[in-house]
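**Student:** 3D, please:
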Amino acid sequence: MWSMSDPTQQSSVATPSVSPAARAGAAVRRMTARSKDEEHRASTPLEAFFDLCFVVAVAQAGQRLVHEVVEGHAGHGIVGYLMIFFAIWWAWMNFSWFASAYDTDDVPYRVTTLVQIVGVLVLAAGVPRAAADGDFRLVAIGYAVMRLALVTQWVRAGVAESGAARATAFRYAVGVAVCQVGWMVLLLPLGAPPVWAFAVMAVAEVLVPPLAELATSTSWHPGHIAERYGLFTIIVLGESVSAATVAVQSAADEHRALGLLVPIAAGGLLIVFSAWWIYFATPIEEHLVSSRMAFLWGYGHFAVFTSAAAIGAGLEVAVERAVDTADVSARTAAAAVALPAAVFLFMVWLLHARHHKRGAAEQAVLPIAAVAVAACTFSGTHAVLWAGLVCAATVAAGVWLDTHRRLADAPE
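**Tutor:** Okay, here's the model as predicted:
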C-alpha cells in the first residue's frame, strides 16, 4: 500500500465487478482481488456486524480508563488504554483493508470472519484484567484468534493469486504470523509486558504492510475504505454518547447535582455533534490517490479513534466528579474531556480538512479551535460546556467561511 503510483494501476489482477447477490450466493469463490473500479462498493452487512462487535471492546477500554482516572492513576490508565486500543484498532484496520481487496462473501470467508469476531469478544473480556493488573494474557489470546484467522485469509488469497499479487499475500501471511509468535512469547509467560517491549512489537506490526506491499499493492477501494473508517468513527462517537448518557442517568436517578449535570450533558453533546460534523464535512476518498497517502491516512486514525472514544470516558469522569463519587480535581475532570476533544479536532484537520481548505483563514480554524478547546481545561466548573461551545463555534465558522468562498467563486 506504499507505492506512489495511481491506485488503479496497483493490483496485478482484479476480478470484474460482481453483484452482492452473486457473491452471497456462491458457497465458495476463488479469492482473487476485487476491482478498484467497482461501482457502488459499499460496506457489507458482515462488515457492519464485525464493527458492532468491536463496540464491546471499545466500551471496556473506555470504562477501565475512567476507573484509573477516578482512582488517581491517570498516567497508568492512559498508557494501558493506548496499549489496549492498539490491539483493537490494529485488528480492525487489518480486517478492513483485507476485505476492501479480497472480500468474496462466500462461506469460508464468512466463517473466518465470525471466528475473528470471537477473538474480539475474548479480547474485550480480558480488558479489565489488562487495565487493572497489566495482565494481557486473555487479551493476547483474543488477539491471536483474530490475527491467525486473518493469516488463513491471506494464505487463501495467495493460493488463488499469481505472480506479484501472490507474493504480496504470502508476505502478509508470514509477517502477521511472525508478529503473532512474538506477542505470544512476550505476553503469555508473565502477562504484563514492559512498555518498551510492547512498543517494539507494535512497531513490528505496523511495518508488516509496507514490507508486504513493497513491490505490489493490494487492490483496496478508496470509496470503500473511506466509508469503513467513517462508520468506525461513528461507532466510537456513539460510544461516547452512550457512556455519557449512562453516567448522567445514574446521577440523575439519585437527584444529585442536577445543576452541574445539565452543563456537562449539553457540552458533551455539542462536542460529539461537532466532532461528527467536522469529520464528515468533506469527502476524503478523493484524497486517497495513492497507496502511500491512503495508508498513512489510515495509520493516523489511531489518534482519531482513541481520542473520540476517550471523550466519552472523560464525560463519565466529569459526571462522577460533579456528583462527588470521584476524588479528582475540577481541572483533571475538565482535562479528561477537553484534551481528547482537542486531539480529535487537530487530527481531523491534519488527515482530512487541510486537503480541502483554501486560504489561511479556512486552514487556521481547526488548529486554533484545538488550542482553544485544550485551554478550556482551565476554565473552571463549566469547562465541558465551554469546550462544547468552542466546538459549536468552530462548526459555525467553518460553514460561514466555506459558504463565503463558494459565493465569491460563483460566476456572476
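**Student:** switch to C-alpha atoms for all contacts and neighbour counts from now on
**Tutor:** Noted.
**Student:** next SSE after the helix or strand harbouring residue 201?
**Tutor:** For residue 201, the enclosing helix or strand under DSSP states H and E is helix 195-212. As assigned by DSSP H and E, the chain's next helix or strand after helix 195-212 is helix 222-253.
**Student:** here's the other one to compare against:
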Amino acid sequence: MSDRSIAVRRMVHRERDEEHRASTPLECFFDLCFVVAVAQAGSQLAHALAEGRLWGALPHYFFVFFGIWWAWVNFTWFASAYDTDDVPYRLATFVQITGALIFAAGVPRMFAGHLAIGVLGYVVMRTAMITQWLRVAAAASGTERTMALRYACGVALCQSLWVAALFLPFHLQQWALPAIVPLELLVPAFAEHHYSTTWHPEHIAERYGLFTLIVLGETVAAATVAVQSGVNGHDELARVLPIAAGGLLVCFSAWWIYFARPIHGYLRSNRQGFLWGYGHYLVFLSAAAIGAGLEVAVQYAVGETRLSAVAAARVVTVPAAVFLFTVWAIHARHNKHGAAQAVLPLAAVAVLGATFLGGGAAVLAAGLVCAAAVGVGLLLHLREEAAG
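**Tutor:** Sure, this is the predicted structure:
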C-alpha cells in the first residue's frame, strides 16, 4: 500500500506504460466475490440440464452470465486506467461487490423467469460505476472529460431501461430485456470515440487470466462435490472415475492452453483489446458450463437423471469444445504459426465427436483429446524454438 494519504485523491488516469502494474488485493477480492454469482449460475444450469430442460435453461444461463461478465468487465477496464485506491474508490468497489452478491441471490429466481432481484443487484453494481465516471469527469478536461460523461450517461440510460422493463407485462419482458444488452455493449465504443482510456495491456491480460483461473477453479470444485455426493460404493466409484479423470484432464488442459504464451503484446489498441475482451464472454461462460456438465455426467453415471448417454455426454463436450475454439479464436492463435494454428480447432471437433461415445467414456475421451492437444502444441512449440 502506498505511504501517501488514501483519504481522497483526484481521479486522474494512470499511464499505459506504467511499470510493475499488477492486480491489487481489492481487485482479487472483487473477483472472489463475483465467483459466488458464477457458482450460482453453474449450479442452476446443472439442475436444469439434469432435468432435461436444456433449451429452456440456456437463454437464462446466457442472460445471467452476461450480467456477471459485463459488470466485471466494466470494473476491470476502469480500474486498469483509473484505480486511485482512495477511500471513495474502495467504498464504490464494495458497493459493486454488494450488488454482485444481491445478483447471486437472485440467480435461482432468474432461471425461473423472475428477474427483479437480479436486476436490482445489477443496477447496484452499475450505479456505483456511474459515480466512478463522474469522479473522472470532475478531475478531467477536454475530450477525456467528455468521454467520462458519455460513460456516465450511457450507463445511467441502460440502468433506467433495465428498471423500466421490470414494469412491463411478463411476456414483454422476455423480449425487452435482451434488447438492452446490445446498448450496454455499445456504451464503451460510444464513450471512447474521441478519447481512449489508458488501460494497461499487461494488467488487463493478468486480470482476465486471474478470472479464468477462478472460474476453472470453481469448475473443479463443482465436479469434486458432484463426485463426492455421487459415490456411495465401489460400483458407483467405478462408473464415476472415468468422469473424474476426464474432467480433470479437461480442466488441466484448459489452464495449459490459456496460459501457454503471454498475450499482452497483442493488446495494442482499443479495437484489439475490446474484441479480445468481449470474446471472453464465451471463454468464461463455457469454462463455468464445463463444471455444470460434469455434475450432470456424474448424476447420469449413478442413475440420478433420465438423460440418455449422449445427452449426458454433450453437456460436457459441447462447452469444452466451445472453450477450445474460442480460446484459439481470440487468444491463442495470435502466438501460433503454421501447423500449430490447426491444433485447437481440430481438438474442438474431436471433442464434439467424442460425444457419441456417451456417458463417462465420452468425458474421458474428451479429456484425452484435450491432453493430446496440449502435447502436440508443446511439441510444435519446441520444434519452433529449435528451428529458430
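**Student:** TM-score of the superposed pair?
**Tutor:** Once superposed, chain against chain, the TM-score is 0.97 (TM-score structural alignment, normalised by the length of structure 2); 387 aligned residues with a C-alpha RMSD of 1.2 Å.
**Student:** which residue in structure 1 lines up with residue 299 of structure 2?
**Tutor:** Structural alignment (TM-score structural alignment) places residue 299 of structure 2 against residue 320 in structure 1.
**Student:** need the helices for the stretch 251-388 of structure 2, in chain order.
**Tutor:** Per DSSP state H, counting those that start in this stretch, the stretch 251-388 of structure 2 carries helices over the ranges 270-301, 309-330, 343-354, 359-387.
**Student:** Just put these in CSV and tack on distance to residue 251 of structure 2 and mean neighbour count.
**Tutor:** Listed next are the helices of the stretch 251-388 of structure 2 as CSV, based on distance: least, C-alpha to C-alpha, whole Å; neighbours: other C-alpha atoms under 10 Å:
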stretch, distance to residue 251 of structure 2, mean neighbour count
helix 270-301, 8, 23
helix 309-330, 9, 24
helix 343-354, 14, 21
helix 359-387, 8, 20
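**Student:** Tabulate the ones you listed (JSON lines), appending distance to residue 69 of structure 2.
**Tutor:** Converted to JSON lines, these look like this (distance: least, C-alpha to C-alpha, whole Å):
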{"stretch": "helix 270-301", "distance to residue 69 of structure 2": "7"}
{"stretch": "helix 309-330", "distance to residue 69 of structure 2": "16"}
{"stretch": "helix 343-354", "distance to residue 69 of structure 2": "24"}
{"stretch": "helix 359-387", "distance to residue 69 of structure 2": "26"}
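**Student:** and the gap between residue 25 of structure 2 and residue 3 of structure 2?
**Tutor:** Noted for residue 25 of structure 2: a distance of 16 Å to residue 3 of structure 2, by C-alpha to C-alpha, to the nearest Å.
**Student:** More neighbours: which of those two?
**Tutor:** Legend: neighbour count by other C-alpha atoms under 10 Å for residue 25 of structure 2 and residue 3, higher for residue 25 (10 against 5).
**Student:** So what does the more buried one match up with in structure 1?
**Tutor:** Match for residue 25 of structure 2 (TM-score structural alignment): residue 45.
**Student:** Skip the chain neighbours and tell me the closest residue to the match of residue 299 of structure 2.
**Tutor:** Computed as C-alpha to C-alpha, 6 or more residues apart in numbering, the closest residue to residue 320 of structure 1 that is not its neighbour in sequence is residue 326, at 5.2 Å.
**Student:** go on, residue 88 of structure 2?
**Tutor:** Setting aside the residues directly before and after it, residue 88 of structure 2 is nearest to residue 8 in space (C-alpha to C-alpha, 6+ apart), at 6.7 Å.
**Student:** what comes into contact with the helix holding residue 201 of structure 1?
**Tutor:** Outside helix 195-212 of structure 1, the residues that touch it by C-alpha atoms under 8 Å, 6 or more residues apart in numbering are 1-2, 83, 86, 168-169, 171-172, 175-176, 179, 182-183, 186.
**Student:** So how do I select the buried members of the residues you listed in PyMOL?
**Tutor:** In PyMOL, a selection of the buried entries from these looks like this (16 or more other C-alpha atoms under 10 Å):
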select buried, resi 1+2+83+168+169+171+172+175+176+179+183+186
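**Student:** Can you flag which of the contacts of helix 195-212 of structure 1 belong to helices?
**Tutor:** Counting by DSSP state H, the part of the contacts of helix 195-212 of structure 1 found in helices is 83, 86, 168, 169, 171, 172, 175, 176, 179, 182, 183, 186.
**Student:** now the aligned residue in structure 1 for residue 67 of structure 2, nearest residue through space, not along the chain?
**Tutor:** In structure 1, residue 67 of structure 2 lines up with residue 87, judged by TM-score structural alignment. Nearest residue to residue 87 of structure 1 in three dimensions, chain neighbours excluded: residue 143, at 6.9 Å (C-alpha to C-alpha, 6+ apart).
**Student:** and if you look at residue 124 of structure 1?
**Tutor:** Nearest non-adjacent residue to residue 124 of structure 1, counting by C-alpha to C-alpha, 6+ apart: residue 57, 4.3 Å away.
**Student:** Can you tell me what that neighbour aligns to in structure 2?
**Tutor:** In structure 2, the residue paired with residue 57 of structure 1 according to TM-score structural alignment is residue 37.
**Student:** thought its match was touching residue 100?
**Tutor:** Yes. Residue 37 of structure 2 lies in contact with residue 100 (C-alpha atoms under 8 Å); the separation is 6.8 Å.
**Student:** So for the two, which sits in the more crowded spot?
**Tutor:** residue 100 (29 against 24).
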